[in-house]
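Asker: Build me a model:
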Amino acid sequence: MKMEIPPLHEILRRIDHAVLKPWQTRHDVDRAVREATELGLRGIIVSPSLLHYLRDTYSEGIRGVVVGFPFGYHHLEAKIKELERALADEPDEVDAVINYQRLILGDYNYVYNEAAALTELCHDVGVKIKLIIETPVTAQNPQTLYKAVEIAVKAGADYIKTSTGFGPRKTIPEDVAAINKILEDMNVRSKIGIKAAGGIRSALQAILMLKAGADIIGTSTPSTIRETYTFLKQFYEKKLDNQ
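Answerer: So this is what the prediction gives:
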């Protein structure tokens, strides 16, 4: 079956540039700002300690911050304090990790109450929230994945994000497709978006995620996606010419 390759700009405008490694500094934010502006990216996501700097240096796209990152097992009170402090630096979006440790133990009420509290705090100040459900862990059990998606929907999240990139494996298209199907079966797909993130470093990976249902791509290597896109398109067109 022929796979349509979307235009490069259609991929780039869906990319959140992640600057989340613990050793990254303001210099990395400066580099990300240059890349995001040059490539026309959707936005930049940073750690809470770098958000104020991002706010002062970047205005062309979405300015995002992570909370409860990367493992999500912080007490709710700690996450709320972290979120309140982050919101003071005026992000456009928050990527928050749910307590998937409690989720896999079946403590669904706790996880829902946490997700709802974080979502309410964001929405009260007009900030969108992506709930990270860590599919490399939660997708190991279909029931756990279903509950993660269900909780995010009931909590009112704007997006479900697959992974932090710190899990036991990369995000795969099957993760995105599974989330997409659950949302469709719940008849809420038009109300909540999907962000694919975690080990996405090539144009082919990004395209497969979009084909599986992702609305946003999270990556720390947008320039590599641009470079591999050129190679992929040339290879694909050459293959079609030879058929």
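Asker: CA only for contacts and neighbour counts going forward, please
Answerer: Will do.
Asker: Start from the N-terminal end of the protein and give the strands.
Answerer: For the chain, the strands defined by DSSP state E occupy 15-19, 43-46, 62-67, 93-97, 128-132, 159-161, 193-197, 216-219.
Asker: In a markdown table: the ones you listed, plus distance to E174 and mean neighbour count.
Answerer: Converted to a markdown table, these look like this (distance: least, C-alpha to C-alpha, whole Å; neighbours: other C-alpha atoms under 10 Å):
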| stretch | distance to E174 | mean neighbour count |
| --- | --- | --- |
| strand 15-19 | 19 | 26 |
| strand 43-46 | 24 | 27 |
| strand 62-67 | 24 | 25 |
| strand 93-97 | 20 | 25 |
| strand 128-132 | 16 | 27 |
| strand 159-161 | 14 | 26 |
| strand 193-197 | 11 | 26 |
| strand 216-219 | 15 | 26 |
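Asker: mind giving me a markdown table with those and columns for distance to L210?
Answerer: Below are these laid out as a markdown table (distance: least, C-alpha to C-alpha, whole Å):
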| stretch | distance to L210 |
| --- | --- |
| strand 15-19 | 11 |
| strand 43-46 | 17 |
| strand 62-67 | 19 |
| strand 93-97 | 19 |
| strand 128-132 | 17 |
| strand 159-161 | 13 |
| strand 193-197 | 8 |
| strand 216-219 | 8 |
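Asker: Of the ones you listed, give the one that comes closest to R85.
Answerer: Within these, the stretch nearest R85 is strand 62-67; the backing value is 10.1 Å (C-alpha to C-alpha).
Asker: what angle separates the closest one from strand 128-132?
Answerer: Angle, strand 62-67 to strand 128-132, by axes from the mean of the first three to the mean of the last three C-alpha atoms, to 10 degrees: 40 degrees.
Asker: elements contacting strand 62-67?
Answerer: strand 43-46, helix 48-57, helix 76-87, strand 93-97 (3 or more C-alpha pairs under 8 Å, 6 or more residues apart in numbering; DSSP states H and E).
Asker: deepest of those, which one?
Answerer: Ranked by mean neighbour count, those are led by strand 43-46 with a mean of 27 (mean count of other C-alpha atoms under 10 Å).
Asker: Would you tell me which helix is longest in the protein?
Answerer: The longest helix of the chain (DSSP state H) is helix 222-241.
Asker: Tell me the helices and strands packed up against that one.
Answerer: Counting by 3+ C-alpha pairs under 8 Å, 6+ apart, helix 222-241 packs on helix 8-12, helix 203-212.
Asker: okay, the ones you listed, which one's buried deepest?
Answerer: Counting by mean count of other C-alpha under 10 Å, the most buried of those turns out to be helix 203-212, with a mean of 21.
Asker: Next, the angle strand 193-197 makes with that helix.
Answerer: For helix 203-212 against strand 193-197, the angle by the same axes, to 10 degrees is 160 degrees.
Asker: To check against the first, give me the structure of this:
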Amino acid sequence: MLRPRIIPCLLIHQGGLVKTRRFGEPKYVGDPINAVRIFNEKEVDELFVADIDASALGKEPNYDMIRNLAAECRMPLCYAGGVKTADQFERIVSLGVEKVAIGSAAIDGEALISEAVSRVGSQSIVAVLDVRKTGIFGKYEVHTHNGSKKTGLAPAKLAAHLESLGVGEIVVNNINRDGEMSGYDFDLMEDVRQATSVPLTALGGAGELAHLRELIDRFPIIGAAAGSLFVFKGKYRAVLINYPVDEQKAALIGKD
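Answerer: Below is the predicted model:
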């Protein structure tokens, strides 16, 4: 039975764990493997790891790093960063990663998605839509390469197209709210939810558990992903790896 998932998002930059703000100002927050070990102890639902260097610079995925992360993880792992071929999908899944995410490669990737589906299955293919409000009227637009390139594409329309190609999950990442800790953009999520039926994950804006609760109340079957919420504590953003304890989590996802 499908249920909400609460998902820490970890960003890898120059080999370290960082947290950004509106896709800039990366702040070092620790060692990725140590963070995974802590999240293991906290029994998180799922972990999303993105190599933002590979994404922005077009580098090959760091397979040694991925292997080490997958070997350490005791929860489902989704990896993003630098994936452009079906061979890479297959290799990463062979290392023990449950899901592989693509961003820019998904835009013109009909052949890639089709081949990846045949090799690893739709359930292992995730599309990440990095979305920013642009223009005078504040229209939503998908961006690529860590938010540096406009595509002219509306997220809801693109999500529907990707679903038709066989993508098994959509992650909607709001650039404007990245690191702001002010709450999710529910209008954006509603647009994409109305256009798609595949599992959907929201990222960008969560700063307190109440934001997760509101997201899950509005969209009962959804992934509630966050970065800052799970690596910072307090208004001064002291680094502290954290995750809801059992009682908090039960309240968030509606368990008795």
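Asker: Kindly reformat the helices and strands packed on strand 62-67 of the first structure as TSV containing distance to N141 of the first structure.
Answerer: Listed next are these as TSV, based on distance: least, C-alpha to C-alpha, whole Å:
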stretch	distance to N141 of the first structure
strand 43-46	29
helix 48-57	31
helix 76-87	24
strand 93-97	18
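Asker: I'd like to know which of the ones you listed is closest to K211 of the first structure.
Answerer: strand 43-46 (20.9 Å).
Asker: The closest one: how far from the chain's middle?
Answerer: With C-alpha atoms, centre = their mean, to the nearest Å as the basis, strand 43-46 of the first structure stands 10 Å off its chain's centre.
Asker: How about stretch 15-29 of the first structure?
Answerer: For stretch 15-29 of the first structure - counting by C-alpha atoms, centre = their mean - the centre lies 14 Å from the chain centre.
Asker: I would like the residues contacting it, please.
Answerer: Applying C-alpha atoms under 8 Å, 6 or more residues apart in numbering, the external contacts of stretch 15-29 of the first structure come out as 32, 36, 41-47, 50, 53-54, 216-222.
Asker: what's the answer for stretch 162-175 of the second structure, then?
Answerer: Stretch 162-175 of the second structure is contacted from outside by 22-23, 106, 110, 113-114, 117, 122-132, 147, 159, 185, 189, 196, 198-205, using C-alpha under 8 Å, 6+ apart.
Asker: 7 Å - rerun?
Answerer: Stretch 162-175 of the second structure is contacted from outside by 22-23, 110, 113-114, 117, 122-132, 159, 198-204, using C-alpha atoms under 7 Å, 6 or more residues apart in numbering.
Asker: and what of stretch 176-188 of the first structure?
Answerer: For stretch 176-188 of the first structure, contacts defined as C-alpha under 7 Å, 6+ apart pick out Y146, V149, R189, A196, M209, A212, G213, A214.
Asker: would you turn those into TSV with distance to D89 of the first structure?
Answerer: Compiled in TSV, the contacts of stretch 176-188 of the first structure are given as follows (distance: C-alpha to C-alpha, whole Å):
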residue	distance to D89 of the first structure
Y146	33
V149	29
R189	31
A196	25
M209	31
A212	34
G213	31
A214	28
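Asker: Give me the aligned partner of R193 of the second structure over in the first structure.
Answerer: Under the alignment by TM-score structural alignment, R193 of the second structure pairs with N180 in the first structure.
Asker: What is the neighbour count of that match?
Answerer: The local packing of N180 of the first structure (other C-alpha atoms under 10 Å) involves 22 other residues.
Asker: Repeat that for the one 5 residues further on.
Answerer: Summarising burial for D185 of the first structure: neighbours were counted as other C-alpha under 10 Å, giving 10.
Asker: got it, and H13 of the second structure?
Answerer: Per other C-alpha under 10 Å, the neighbour tally for H13 of the second structure reads 17.
Asker: Likewise for Q14 of the second structure?
Answerer: Residues lying near Q14 of the second structure (other C-alpha under 10 Å) number 11.
Asker: same deal with E38 of the first structure?
Answerer: Counted with other C-alpha under 10 Å, the neighbours of E38 of the first structure add up to 10.
Asker: Map it across to the second structure for me.
Answerer: Aligned against the second structure by TM-score structural alignment, E38 of the first structure finds its counterpart in E41.
Asker: Quick one: residues contacting its match.
Answerer: For E41 of the second structure, the contact set (C-alpha under 7 Å, 6+ apart) is empty.
Asker: any idea how far it is from N242 of the second structure?
Answerer: E41 of the second structure is 10 Å from N242 of the second structure, where distance means C-alpha to C-alpha, to the nearest Å.
Asker: Over to A101 of the second structure?
Answerer: Distance from A101 of the second structure to N242 of the second structure, counting by C-alpha to C-alpha: 24 Å.
Asker: and what of M75 of the second structure?
Answerer: Applying C-alpha to C-alpha, the value for M75 of the second structure to N242 of the second structure is 16 Å.
Asker: swap in N173 of the second structure?
Answerer: Applying C-alpha to C-alpha to N173 of the second structure and N242 of the second structure gives a distance of 21 Å.
Asker: more neighbours, these two?
Answerer: Set side by side, N173 of the second structure and N242 show more neighbours around N173, with 25 against 17, by other C-alpha under 10 Å.
Asker: Would you mark the buried spots in stretch 29-41 of the first structure?
Answerer: V29, A32, V33, E35, A36, L39, G40, L41 (16 or more other C-alpha atoms under 10 Å).
Asker: same deal with stretch 162-172 of the first structure?
Answerer: For stretch 162-172 of the first structure, burial by neighbour count (16+ other C-alpha under 10 Å) applies to T162, S163, T164, G165, G167, K170, T171, I172.
Asker: what does stretch 125-143 of the second structure give?
Answerer: Within stretch 125-143 of the second structure, the residues scored as buried using 16+ other C-alpha under 10 Å are I125, V126, A127, V128, L129, D130, V131, R132, Y140, E141, V142, H143.
Asker: In contact with F230 of the second structure: list those residues for me.
Answerer: P8, I241, N242, Y243 are the contacts of F230 of the second structure under C-alpha under 7 Å, 6+ apart.
Asker: Please compute how far stretch 3-20 of the second structure lies from its chain's middle.
Answerer: Distance, centroid of stretch 3-20 of the second structure to centroid of chain: 8 Å (C-alpha atoms, centre = their mean).
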